[in-house]
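In: Provide a 3D model corresponding to the input given below.
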Amino acid sequence: MNDAAERLMLIVEDDAAFARTLKRSFERRGCRVLHAASVEETRELLKTQAPERAVVDLKLGQESGLSVVQMLHQHDPEMMIVVLTGFASIATAVEAIKLGACNYLVKPSNTDDIEAAFSNEPAEPQLQAPVAARPTSIKTLEMERIHEVLAETGFNISETARRLGMHRRTLARKLAKRWVP
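Out: Predicted coordinates for the structure are as follows:
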């Protein structure tokens, strides 16, 4: 793809194997690729680099990728940002778009899906997520609410816990869990 040549892309992903795979795939397409595994690593990279595009995982260990989306958008409002997540919810999708993402994809997503997301065109019609016929689980609703309040508080864990009426350590444990909706 010729338009990818010389394009600088940032991948913010805490899963080293997945990040390495994405990095190689985009490099084969002619992109220069940077990798950060946390909010702090992203902040440091932005001091010296100016990526045009970013792929951000929603869950970065105990940190929220939404804070990275917000930081990237504030750094460069023209940067195209795609959010990837293993646990999609309407609340986090809406919040990601509000904070500056151009698209939101559910894992597993490949390089073609991500490229299509940057252009806001679905790679293939069948790749679009079907509307779930089953009711939303209590855990999913809880995580949606937690992420919503996290965004409202500027990703302040202590304030989020206070607003939700739970202990800060309890909230940290809930955020650290890998859960499936």
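In: C-alpha only now, for contacts and for neighbours.
Out: Fine.
In: can you give me the helices in this protein?
Out: Assigned helices in the chain, in chain order: 16-28, 39-46, 65-75, 90-99, 111-118, 138-152, 157-164, 168-176 (criterion: DSSP state H).
In: most neighbours per residue, which of those helices?
Out: Mean neighbours per residue, mean count of other C-alpha atoms under 10 Å, is largest over those for helix 65-75, with a mean of 21.
In: contact partners of that helix?
Out: 39, 42-43, 46, 56-59, 79, 81, 83, 95-96, 99-101, 151, 154-155 (C-alpha atoms under 8 Å, 6 or more residues apart in numbering).
In: returning to that earlier point: indicate which one of the helices of the chain is closest to Leu105.
Out: helix 111-118 (7.7 Å; C-alpha to C-alpha).
In: Measure how the closest one sits relative to helix 16-28, angle-wise.
Out: 70 degrees (axes from the mean of the first three to the mean of the last three C-alpha atoms, to 10 degrees).
In: List the contacts of helix 111-118.
Out: 22, 25-26, 80-82, 102-105, 122-123.
In: Pick the one among those closest to Pro51.
Out: Nearest member of the contacts of helix 111-118 to Pro51, counting by C-alpha to C-alpha, is Met80, at 9.1 Å.
In: Just to check, the closest one is in contact with Leu99?
Out: No. Met80 is not in contact with Leu99 according to C-alpha atoms under 8 Å; the separation is 11.7 Å.
In: one more to put side by side:
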Amino acid sequence: MTDAPTWLLIDDDETFLQVLHRSLDRQGIGAAVAHSADEARQALAQQRFHHCVLDLNLAGDSGLQLLPDLLSRQPDLKVLVLTGYGSIATAVEAMRRGAVNYLCKPVTVKQLISGFDPLATAPELRAVPPSVEEMEWEHIQRVLNEHDGNVSATARALNMHRRTLQRKLQKHSYWRN
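Out: Below you'll find the model as predicted:
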């Protein structure tokens, strides 16, 4: 294993991070973990990383909004976006914002490592069509991103009461992977 972590793992799911960290360690890959956008920014300020695994949903915050900030701090950082609910729209948006790849959970460590290989073939997003709830969530995320995370503006654009949107955002953070 290398002395300094070369990967940064950003996910609000502590159990997932522990398992992923141990699995990468067994592969000889050093990693640091961050449970929030603020922790990720602090880690990037303290050291240089080669790879970053970024969860799409960070306790209600958007990994897509954090992505450009990560790349502005370390332009050569290779960021792979990981999500429990994949869609073509968020995959395209992640790539547009600078991600090198986009994978759906669950993934193996081998899939994750090969996800950073630019010569690897793009994985299938999903064999099973998304549910109505997943499609609604993806639409909400897309509109939320268009309004830079502003919940009130997003609610107006969706023709939805702000409190209803807030409940949906809060609820989703509990039923995601």
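In: TM-score for these two?
Out: TM-score of the superposed chains, computed with TM-score structural alignment, normalised by the length of structure 2, equals 0.84; 173 aligned residues with a C-alpha RMSD of 2.4 Å.
In: on that earlier part again, dump the helices of structure 1 to CSV, plus distance to Leu8 of structure 1.
Out: Converted to CSV, the helices of structure 1 look like this (distance: least, C-alpha to C-alpha, whole Å):
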stretch, distance to Leu8 of structure 1
helix 16-28, 10
helix 39-46, 12
helix 65-75, 14
helix 90-99, 21
helix 111-118, 14
helix 138-152, 28
helix 157-164, 32
helix 168-176, 31
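In: Pro130 of structure 1: which of the ones you listed is closest?
Out: Nearest to Pro130 of structure 1, of these and by C-alpha to C-alpha, is helix 90-99 at 13.0 Å.
In: Looking at structure 2, name the residue matched to Arg24 of structure 1.
Out: Superposed on structure 2 with TM-score structural alignment, Arg24 of structure 1 falls opposite Arg22.
In: what's the matching range in structure 2 for stretch 85-92 of structure 1?
Out: Under TM-score structural alignment, the match for stretch 85-92 of structure 1 is residues 83-90.
In: ditto for stretch 58-66 of structure 1
Out: With TM-score structural alignment as the criterion, stretch 58-66 of structure 1 aligns to 56-64.
In: Can you give the distance of that stretch from its chain's centre?
Out: 6 Å (C-alpha atoms, centre = their mean, to the nearest Å).
In: So for it, what gets flagged as buried?
Out: 56-59, 61-64 (16 or more other C-alpha atoms under 10 Å).
In: Closest to Val33 of structure 2 out of those?
Out: Closest to Val33 of structure 2, out of all of the buried residues of stretch 56-64 of structure 2 and judged by C-alpha to C-alpha, is Leu58, at 13.0 Å.
In: That closest one and Leu158 of structure 2, how far apart?
Out: Leu58 of structure 2 sits 22 Å away from Leu158 of structure 2, going by C-alpha to C-alpha, to the nearest Å.
In: Also Ser72 of structure 2?
Out: 31 Å.
In: Repeat that for Leu8 of structure 2.
Out: Counting by C-alpha to C-alpha - Leu8 of structure 2 and Leu158 of structure 2 are separated by 34 Å.
In: do the same with Arg142 of structure 2
Out: 11 Å.
In: next one: Trp137 of structure 2
Out: Trp137 of structure 2 is 12 Å from Leu158 of structure 2, by C-alpha to C-alpha.
In: Ok, Pro129 of structure 2 next?
Out: 23 Å.
In: Which stretch of structure 1 lines up against stretch 146-157 of structure 2?
Out: Stretch 146-157 of structure 2 maps onto residues 152-163 of structure 1, going by TM-score structural alignment.
In: Name the residues that touch that stretch?
Out: Residues contacting stretch 152-163 of structure 1 (C-alpha under 8 Å, 6+ apart): 64, 67, 146, 149-150, 167-168, 171-172.
In: list the contacts for the alignment partner in structure 1 of Glu136 of structure 2?
Out: Counting by TM-score structural alignment, Glu136 of structure 2 lines up with Glu142 in structure 1. With C-alpha under 8 Å, 6+ apart as the criterion, no residue contacts Glu142 of structure 1.
In: do the one 3 residues further on as well
Out: If a contact means C-alpha under 8 Å, 6+ apart, then Arg145 of structure 1 has Ala91 as its contacts.
In: can you tell me how far it sits from Pro51 of structure 1?
Out: 31 Å.
In: same question, Ala19 of structure 1
Out: From Ala19 of structure 1 to Pro51 of structure 1 the distance is 16 Å (C-alpha to C-alpha).
In: Please apply the same query to Arg178 of structure 1.
Out: 29 Å.
In: How about Gly65 of structure 1?
Out: 17 Å.
In: What of Ala161 of structure 1?
Out: From Ala161 of structure 1 over to Pro51 of structure 1 (counting by C-alpha to C-alpha), the distance is 34 Å.
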